[in-house]
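Student: got a predicted model here, sequence first, then my questions.
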Amino acid sequence: MHPDTHLALHLAHVADLRADADAYRLAAAARHPHRLRTRLGWALVEVGLRLTAAPRTAAAC
C-alpha cells in the first residue's frame, strides 16, 4: 500500500474514533447528575441508618 494512502486511511480512522469518543463523553456527561444524585441519596440513607442504630457498648477486655 502506498504510504500516502495508508496515512489517509489512518487519519480517517482516527477521526471516526475521536467522533465516537466525543459522543460517548457527551452522553456520559449528560447522565452524570443522575448518578451523583443517586449516590448522594444512598449516602444519606446510610448516615440515617447509622444514626438510628443502637450504640454498641465497648467490649470488656
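Tutor: Received it, and whenever you're ready, just let me know what you need.

Student: contacts and neighbour counts: CA atoms only from here.
Tutor: Will do.

Student: any idea how far residue 25 is from residue 19?
Tutor: In this structure, residue 25 and residue 19 are 10 Å apart, going by C-alpha to C-alpha, to the nearest Å.

Student: then this one, side by side with the first:
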Amino acid sequence: MRPETHLVLHHACAAELRAEADVYRLAAQARHPRDLRIRLGWALVELGLRMAAAPKAAAAIP
C-alpha cells in the first residue's frame, strides 16, 4: 500500500473515532440530570423511611 493511501485511511479512521467520542461525551453529559433525579428520589425515600420509623416520643406527652 502506498504511504499516501495509508495516511488517508488513518485520517478517516481517526475522524470516525473522534465522532464516536463526541457522541459518547454528549450522551454522558445528558445522563447527569437523570442521575441527579435518581439520587434525589432515593434521598427522599430514605428520609420518608426515617420519618416513618422515628419514635413517637412527642405524642406520648399529655
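Tutor: Okay, I see it. Since we're looking at a predicted model, the values are computed, not measured.

Student: now do the helices in the first structure.
Tutor: Remark: helices assigned in the first structure by DSSP state H are 3-52.

Student: so residue 28 of the first structure versus residue 35 of the first structure, what's the distance?
Tutor: For residue 28 of the first structure relative to residue 35 of the first structure (C-alpha to C-alpha), the value is 10 Å.

Student: no, scratch that, I was asking about residue 48 of the first structure
Tutor: Distance from residue 48 of the first structure to residue 35 of the first structure, by C-alpha to C-alpha: 20 Å.

Student: again with residue 21 of the first structure
Tutor: Counting by C-alpha to C-alpha, the gap from residue 21 of the first structure to residue 35 of the first structure is 20 Å.

Student: same check, this time on residue 50 of the first structure
Tutor: Taking C-alpha to C-alpha as the measure, residue 50 of the first structure falls 23 Å from residue 35 of the first structure.

Student: now do residue 11 of the first structure
Tutor: Separation of residue 11 of the first structure from residue 35 of the first structure (C-alpha to C-alpha) stands at 35 Å.
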